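sequence? don't have it. structure:
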């Protein structure tokens, strides 16, 4: 199934790139004032069609089709969690730091995930008990904490609360700017030590990269120290979290 997910992610990436290389993004504003482009919708359609064609069928929650009642989805044991284009702001800026994200969630835990950055041709995959990979090569989190923490942070929306939290650690650190779910993936491949997210995110923003990080030996916890779980409440908004 993981190989099929990789193929679906590549197909979605190709649909995104067709629009990325054009001059017509058709940028709109969603209800929360976040941007939406033709590429978001094209990738959404490719991914949903691909998942529905699989032999094993699970429900789908996508950022672009998330209007599913809590009464319906709270009973799901397994489901797909999809962000067709994470980093739409990076897409519009044309800096290449955007991703296709597909995760399989089981009882609130991401057990399989694919994060594909089409401009970089970087395919991150992770599966519970089977490890994490970047373009087929095994990756793992850093095994030793350095004297200076490498802290990955948002390129589009840095948070003053995050800066204050880091200063309170009392440890030297350097910032590693990155967009989209690639921030968590950098921790998974050992290129960063920690990603504190003390700002708003939704479950589809993190599910796939969370699966990759877990498979690479890392973890995503809330600031209270509890595991970050999915589909445990009516709202899709994540609590503040630390990926490490």
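Now that the structure is in, tell me what you want to look at. Computed from a predicted structure; not experimentally measured.

every contact and neighbour count from this point should use C-alpha atoms.
Will do.

now do the helices in this protein.
2-20, 38-52, 70-73, 88-93, 160-169, 182-188, 203-215 (DSSP state H).

now do the second one: which elements does it pack against?
Here helix 38-52 is seen to pack against helix 2-20, strand 78-86 when contacts are counted using 3 or more C-alpha pairs under 8 Å, 6 or more residues apart in numbering; DSSP states H and E.

give me the contact list for that helix.
5, 8-9, 11-13, 15-16, 19-20, 25-27, 57, 60, 62, 64, 83-85, 88, 100 (C-alpha atoms under 8 Å, 6 or more residues apart in numbering).

try the fifth one
Helix 160-169 is contacted by residues 173, 196, 197, 198 when judged by C-alpha under 8 Å, 6+ apart.

and it, how far from the chain's centre?
23 Å (C-alpha atoms, centre = their mean, to the nearest Å).

circling back: kindly reformat the contacts of helix 160-169 as CSV and extend each row with neighbour count.
Output for those, formatted as CSV (neighbours: other C-alpha atoms under 10 Å):
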residue, neighbour count
173, 16
196, 26
197, 22
198, 19
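
quick one on the thing from earlier: separate out the buried members of the contacts of helix 38-52.
5, 8-9, 11-13, 15-16, 19-20, 25, 60, 62, 64, 83-85, 88, 100 (16 or more other C-alpha atoms under 10 Å).

ok, residue 116 touching residue 12?
No. Judged on C-alpha atoms under 8 Å, residue 116 makes no contact with residue 12 at a distance of 9.2 Å.

if we can go back for a sec, the contacts of helix 160-169 in strands, which ones?
Counting by DSSP state E, these place 173, 196, 197 in strands.

what's near enough to touch residue 132?
Residue 132 neighbours (C-alpha under 8 Å, 6+ apart): 124, 125, 126, 138, 139, 140, 188, 212, 213, 215, 216.

can you tell me which of these lies closest to residue 226?
residue 213 (16.1 Å; C-alpha to C-alpha).

which residues are in contact with the residue nearest to the closest one when sequence neighbours are not counted?
Among residues not flanking residue 213 along the chain, residue 188 sits closest, at 4.6 Å (C-alpha to C-alpha, 6 or more residues apart in numbering). By C-alpha under 8 Å, 6+ apart, the residues touching residue 188 are 132, 139, 140, 141, 212, 213, 214, 216, 217, 218.

so the second one makes contact with residue 217?
Looking back up the chat, that one is residue 139. No. Between residue 139 and residue 217 there is no contact under C-alpha under 8 Å: 9.3 Å.

take a look at this one as well, against the first:
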């Protein structure tokens, strides 16, 4: 399958419509359920998922999907899929519930277990980020569309801006950041929610995003290709290998988002796997 400009416009429209559906419930008195994996879910998650999956199946009936809020196909069913959609209809449900404005719609197209296309829509800021393999990454704000520049490699003694999760922190994160103190003149941590962190990294507003908390493949998929197209990688722990997709378990290991040429300053290969 070749993704065309027309296809991209279709997917952008679907994401925006999902964002509008989510905002119908924002800052309203809604019920919060707790799923088996101990994460929250709301009617906004469910309605956005229904909208996205229905629209994608209508536009691309030959392509199956995995969505966080739908029944997940068994591994034996999906392991040989060539293409499939990987969807987080409301990434940052905790931020949505806590009314921090930091939540997104994530839609990715996976090809042979690699991310081929990814789109992130920020409903509050009305920002769209997307990327297609080997075609660059783009940001759309209103009628303005810009191609994101390649990120610069990190240098010794520069000030470093690090993204941290707003909803999850750990001593492991703190210890890792402390290990970088000798390599950078100053380290500033910005606590943020959802996949918007990846978008800021792709724009070079953030230099580093280490994640030691739990995530799933739908949390990173759309962001992964956006990051790759600007020279960022999303690395597995203690490795220079990137995250993998369509595993038997859809849980991610912890990971690091960074410029691909900066590993020598980041002590990541010393991180326990």
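Looks like it arrived, so ask away. Here the structure is a predicted model, which is why all the values come from computation and not from measurement.

any residues in contact with both of residue 116 and residue 12 of structure 1?
residue 100.

need the counterpart of residue 221 of structure 1 in structure 2.
Under the alignment (TM-score structural alignment), residue 221 of structure 1 pairs with residue 235 in structure 2.

how deep is that match tucked in, by neighbour count?
22 (other C-alpha atoms under 10 Å).

what residues are up against it?
By C-alpha under 8 Å, 6+ apart, the neighbours of residue 235 of structure 2 are 241, 242, 243, 255, 256, 257.

ok, and those residues in structure 1?
Checked against structure 1 using both residues aligned by TM-score structural alignment, their matches' C-alpha atoms under 8 Å, these keep these contacts: 241, 242, 243, 255, 256, 257.

of these - the most surrounded one?
residue 257 (26 neighbours).

for the aligned partner of that one in structure 1, give me its contacts.
Using TM-score structural alignment, the equivalent of residue 257 of structure 2 in structure 1 is residue 243. Residue 243 of structure 1 makes contact with 184, 187, 194, 195, 196, 197, 218, 219, 220, 221, according to C-alpha under 8 Å, 6+ apart.

distance of the nearest residue to the third one once chain neighbours are set aside from residue 59 of structure 1?
Beyond its immediate neighbours in the sequence, the residue positioned closest to residue 194 of structure 1 (C-alpha to C-alpha, 6+ apart) is residue 244, lying 4.5 Å away. Spatial separation of residue 244 of structure 1 from residue 59 of structure 1 under the definition C-alpha to C-alpha, to the nearest Å is 29 Å.

between those two, which is the more surrounded one?
residue 244 (22 against 15).

how near is that one to residue 142 of structure 1?
9 Å.

spit out the residues that contact those two alike.
187, 193.

can you tell me what residue 190 of structure 2 aligns to in structure 1?
Residue 190 of structure 2 maps onto residue 176 in structure 1, by TM-score structural alignment.

residue 231 of structure 1 against residue 71, yeah?
No. With contact defined as C-alpha under 8 Å, residue 231 of structure 1 and residue 71 do not form a contacting pair (11.3 Å).

which one of those two has more residues nearby?
Legend: neighbour count by other C-alpha under 10 Å for residue 231 of structure 1 and residue 71, higher for residue 231 (22 against 8).

how far away is the more buried one from residue 188 of structure 1?
With C-alpha to C-alpha as the criterion, residue 231 of structure 1 and residue 188 of structure 1 are 23 Å apart.

ok, now residue 111 of structure 1?
For residue 111 of structure 1, the distance to residue 188 of structure 1 - C-alpha to C-alpha - is 15 Å.

do the same with residue 117 of structure 1
Relative to residue 188 of structure 1, and taking C-alpha to C-alpha, residue 117 of structure 1 is found at 15 Å.

now do residue 177 of structure 1
The value you get for residue 177 of structure 1 to residue 188 of structure 1, if C-alpha to C-alpha is used, is 15 Å.

now residue 103 of structure 1
16 Å.

ok, residue 99 of structure 1 next?
15 Å.

tell me the residues of structure 1 aligned with stretch 99-106 of structure 2.
Counting by TM-score structural alignment, stretch 99-106 of structure 2 sits on residues 94-101 of structure 1.

distance from the chain centre to that stretch, please.
With C-alpha atoms, centre = their mean, you get 11 Å for stretch 94-101 of structure 1.

flag every buried residue along that stretch.
Neighbour count says stretch 94-101 of structure 1 has 96, 97, 98, 99, 100, 101 buried, by 16+ other C-alpha under 10 Å.

contacts only, for the closest residue to the first one other than its chain neighbours.
It stands for residue 96 of structure 1. Take residue 96 of structure 1 and drop its neighbours on the chain: the residue closest to it by C-alpha to C-alpha, 6+ apart is residue 119, 5.3 Å away. Contacts of residue 119 of structure 1 were listed using C-alpha under 8 Å, 6+ apart, and they are 17, 96, 97.

which residue in structure 2 aligns with residue 119 of structure 1?
Residue 119 of structure 1 maps onto residue 124 in structure 2, by TM-score structural alignment.

in CSV: the contacts of helix 160-169 of structure 1, plus distance to residue 161 of structure 1.
Listed next are the contacts of helix 160-169 of structure 1 as CSV, based on distance: C-alpha to C-alpha, whole Å:
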residue, distance to residue 161 of structure 1
173, 16
196, 10
197, 9
198, 6
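
now, which of those residues sits nearest residue 37 of structure 1?
Among these, and counting by C-alpha to C-alpha, the member closest to residue 37 of structure 1 is residue 197, at 25.0 Å.

for that closest one, give me its contacts.
153, 162, 240, 241, 242, 243.

same thing but 7 Å
Applying C-alpha atoms under 7 Å, 6 or more residues apart in numbering, we find residue 197 of structure 1 in contact with 162, 240, 241, 242.

fine, thanks again, bye for now.
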